[in-house]
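S.K.: Return atomic coordinates for the entry below.
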Amino acid sequence: MAQTRTFSLRSLRGQLTLWFSGLSLLTLLCVGLYVGRLATQQMAASAGAAVHAMALTAADLLGAGLREREQDIILLSQAPHFTRGDLTHPDLLPSLLRRRALSEEFAWLGVVDPQGKVIQAVDGLLQGQSVAQRPWFIAARSGVYAGDVHEALLLEKMLPKPPDGEPLRFIDFAAPIRDYSGELVGVVGAHIHWRWVTQTVQTAFDQSARDSGAEILITNAQGIVLYPQKLAHQVQLPAELHTDRNQRTTEVRWDDGLDYLTSMVAVDSRTSRNLGWSIVVRQPLHQALEPAHAMRNRLLALGFLAALAFGAVALRLALSFSRPIEQLAEAAHRIENGDSQADFPEKGQLIEVDQLCQSLRSMTRTLLAHERELEAVNQSLEALVQQRTEALEEANRALEHLATHDPLTGVYNRRRFDDKLRECFDAARRTSQGFAVLLLDADHFKKVNDTYGHPTGDTVLQELARLLTGTIRSVDFVARYGGEEFVILLPHTPDGASAMAVAEKARWAIAQAEFPGPGHITVSVGISVWQADDPGAAATIERADAALYQAKAAGRNRVVLG
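M.R.: Below you'll find the predicted structure:
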């Protein structure tokens, strides 16, 4: 009678179970740790890229805004009714009021005589008082000035307190006013609300970033935090951020003892004076990597559960594989004890197992060989498909550019402008938020072609396109309308005053520029603003064209609102 065998780790059944369970557990743990590590690295890289993108966007927006505010003050100081020298002239105050109406960030605008007395100012603030000791006035007597943030001194009691309870702070811009002989006749100065700076920066900071614990900071040239107010003059930048003011995302330990994903980008305002500001975005490292850590823990838990399942399966398999060998061992033991009647396993039982193992090994080798061949073929096909896809995408981008851009000037073409105009018209009809169209024509351009040749004329058109692109806002749209005509589409511009300001800015920049061949040229500009009763987008263009005709008829080099 065969003996009943108990389970033992030294038996074949126990060894198979132990090795199957141990190897499966080790494999799954290694895979879980490796996948978790890869996920952590990828999550850190992704979060770091998002942090750097926010810092870069905020720095670009703030730099462009500062540059535009300085250009506004420079244009005011060079306006004809300022440079005449009569700072009491009644036309000066309406100009200041119109400029403030266009941008709510201006808290104060005024003109000051060479001795520092405020002659005219919006809302009469500081009018008649002396600002001779203010740094912006002293610096602006000799050139354009852009000043760092400071708290209000003279204006603190005259302006309402911010609703958030923060101190009233400003940044200053000023420019000298000189007459036609170059003599200083005064200074035009402006105080811009600090909240405009913070709101500009916050536009790059969406709700998902706030939910993930990210913070955006503004620092000055000395590394002192200017914003947010709760951290101002309290948080010190880590030492590694002082060495490089343009640093991609890195893991940095701050003075609160926590590690942050941190990116720092210098604000390039290209103003007359570099303020030395930087944008710093930081996110707690543990919050950035929290999803990766959670996934790693889930993988480890699944690994333990899978190991238990593999152990149970291994025990069952070991039992079926070990039974014929146990029978053979029992038969050998009985023979050793002199039992000639020992029962051997049925004839062919071990051979069948052996053949099955051999067949399985052979089949596995064959399948693995086929799999390697298929994998090589798939890799080759994937590489070929990737190459063809990239080539097709590149060709599509090139075709898209050719279809939407003017080949000579590089700006958008008439066809793309028509599409954009229809989009603005449809949006205006839905939201009642208007837009404006500026139609510009180079004065006496035929004379340029006839005198200097068409190559020079082409160069002049290219320079015109460059100047127009450089003087408009980032949301505006420039296209070549045909020949020497260009068109500018101003979204979100419901009134003629705003459009006139943009048109005058462009007309003045072109009149002051130096062109190859003719030297100086001028443009005539016709403006039209969308009206609610316009039957179609063509009506807006027709009014702009009629206004352009009036500008030409009135002597050219002027702007007419249709």
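S.K.: C-alpha from now on. contacts and neighbour counts both.
M.R.: Will do.
S.K.: Helices along the stretch 301-450 of the chain, start to end?
M.R.: Secondary structure of the stretch 301-450 of the chain by DSSP state H, counting those that start in this stretch: the helices cover 349-404, 414-431, 445-452.
S.K.: Out of these, which gets nearest to Leu25?
M.R.: The closest of the helices of the stretch 301-450 of the chain to Leu25 is helix 349-404. By C-alpha to C-alpha, the value is 23.1 Å.
S.K.: List the contacts of Ala175.
M.R.: 73-74, 77, 140-141, 143-145, 187-189 (C-alpha atoms under 8 Å, 6 or more residues apart in numbering).
S.K.: ah, wrong one, I meant Leu300
M.R.: 28-29, 32-33.
S.K.: Now intersect those residues with the helices, please.
M.R.: Cross-referencing the contacts of Leu300 against helices under DSSP state H gives 28-29, 32-33.
S.K.: Name only those of the residues you listed that count as buried.
M.R.: The neighbour count (16 or more other C-alpha atoms under 10 Å) marks 28-29, 32-33 as buried among these.
S.K.: just curious, which of these is nearest to Gln234?
M.R.: Relative to Gln234, the closest of these is Leu33; by C-alpha to C-alpha it sits at 40.0 Å.
S.K.: List just the nearest of the contacts of Ala175 to Ala306.
M.R.: Proximity of the contacts of Ala175 to Ala306 (C-alpha to C-alpha) peaks at Tyr145, which lies at 70.1 Å.
S.K.: Wait, the closest one touches Pro135, no?
M.R.: No. Applying C-alpha atoms under 8 Å, one finds Tyr145 not in contact with Pro135, separated by 9.2 Å.
S.K.: structure for this one too, so we can compare:
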Amino acid sequence: MLPHRRHGGLARGLLAASVTLALLGSGASWHLARERDRLLADEGARLRVPATAMAERLEEGLGRWLTEARRLAANPTLRAALATPEDALGQGREVLDALQQRAPELTWVGIVRPDGTVQAATEGLLEGRNIAHRPIFRGGVEGPFLGDIHPAQMLDRLLRERRPTMNAAPIQFVDAAVPVLAPGGTMLGVVTLHIDWNWAVGQREIVLAGQPDPDPELLVVDVDGKVILGGGPELAAAPDPALLVNAPARGWVVGPDWLTATARTRSVSGHPGLGWSVAVRRRVTEVLRPLQRTRLGLAALALAGAVGAGLLAARHAPRRTALAARGN
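M.R.: Next up is the predicted model:
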């Protein structure tokens, strides 16, 4: 009888340990899933803050440049420079240079005649040259225009000659332009602004300065899914364009490798905008790192519970068997 009782106690102990382990493991899995969702939701909400802030800064800047272009288009001195170019050229340039002094982000500002000839410009750059083939002029003729980031072409060499201390990094602009119209609607010319892309770089630095260490990765992506800010050799992988298209306008999504908060730029000053998206992201493995400690703790708890239940069942099994035998 004793060996039988021993084997019975062992069997009951193993059964109790298995059942307890299964129950505690199921509870632990449920808790881990809840904790995973919480960590992702908390971090997604946190990343959405800088994403929205960056999108709003870009919107505000683009709107400001369009408003500035409209103010120039209404400026009597500049209108006179277009109407009587021979008499008002110097005065028109003074107005543009004064604006550039107030807003150094404006690398070049020009007023252009209807045939595409630059009538007056900051520092006299490109005056007398024809830019009718350039998108900034063609877009400005049609109405308020914003042009996406592009490298300097006609201005690159001229700017470097005037500013020999400029670094060797490529000069890049975004554009703003509006037509200058006479009271009857006749086009007198176009006001054109080239905005230094370092303006956007500075906005990104300001937004990231308020983030806890380590900084998340903040990218600006154009309408085609190309990274236009925040890329470079350190960029692990560009966001999936489909992810950005399908993401909420201001929200966050979880991918296989990245938790990405997104914010799309909206229309500015009556213009539909450039369709940029801001993506602020962290690797999912980094976000879920605290889950490792929780997983280890729950595993230890489940194992201890299973061992305890098994020992308890094994200890009481012989007594129950003896009682059952007496009853028979």
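S.K.: still on that earlier bit, of Tyr145 and Pro135 of the first structure, who's got more company?
M.R.: Legend: neighbour count by other C-alpha atoms under 10 Å for Tyr145 of the first structure and Pro135, higher for Tyr145 (24 against 12).
S.K.: list the contacts for the more buried one?
M.R.: For Tyr145 of the first structure, the contact set (C-alpha under 8 Å, 6+ apart) comprises 136, 139, 172-175, 272-273.
S.K.: Could you rerun that using 7 Å?
M.R.: Residues near Tyr145 of the first structure by C-alpha atoms under 7 Å, 6 or more residues apart in numbering: 136, 139, 173-175, 272-273.
S.K.: among those, which recur in the second structure?
M.R.: Contacts conserved in the second structure for the contacts of Tyr145 of the first structure, using both residues aligned by TM-score structural alignment, their matches' C-alpha atoms under 7 Å: 139, 173-175.
S.K.: and the two most separated of those?
M.R.: It's Ala139 and Phe173 that sit farthest apart of these, by C-alpha to C-alpha, at 10.2 Å.
S.K.: Who has more neighbours out of these two?
M.R.: Between Ala139 of the first structure and Phe173, counting by other C-alpha under 10 Å, Phe173 is the more crowded of the two (28 against 17).
S.K.: Which of the three states applies to the more buried one?
M.R.: Assigned with DSSP: H, G, I helix; E, B strand; the rest coil, Phe173 of the first structure falls in the strand class.
S.K.: what's the answer for His150 of the second structure, then?
M.R.: Following three-state DSSP, His150 of the second structure is assigned to strand.
S.K.: got it, and the one 4 residues further on?
M.R.: For Met154 of the second structure, the assignment made with three-state DSSP gives coil.
S.K.: Tally up the residues packed near it, please.
M.R.: Residue neighbour count, defined by other C-alpha under 10 Å, stands at 13 for Met154 of the second structure.
S.K.: Same check on Thr52 of the second structure?
M.R.: Neighbour number of Thr52 of the second structure under other C-alpha under 10 Å is 24.
S.K.: what's the counterpart of it in the first structure?
M.R.: Under the alignment (TM-score structural alignment), Thr52 of the second structure pairs with Leu56 in the first structure.
S.K.: and the closest residue in space to that match that isn't next to it in sequence, what is it in contact with?
M.R.: Nearest non-adjacent residue to Leu56 of the first structure, counting by C-alpha to C-alpha, 6 or more residues apart in numbering: Val265, 6.0 Å away. By C-alpha under 7 Å, 6+ apart, the contact set of Val265 of the first structure is 55-56, 59, 245-247, 278-280.
S.K.: Return the subset of these lying in strands.
M.R.: Under the assignment DSSP state E, these contribute 247, 278-280 to strands.
S.K.: Quickly name whichever of these is closest to Arg316 of the first structure.
M.R.: The shortest approach to Arg316 of the first structure among those belongs to Gln247, at 59.1 Å (C-alpha to C-alpha).
S.K.: Mind checking what secondary structure the residue nearest to the closest one when sequence neighbours are not counted has?
M.R.: Among residues not flanking Gln247 of the first structure along the chain, Met264 sits closest, at 5.2 Å (C-alpha to C-alpha, 6+ apart). At Met264 of the first structure the chain is in strand, as set by three-state DSSP.
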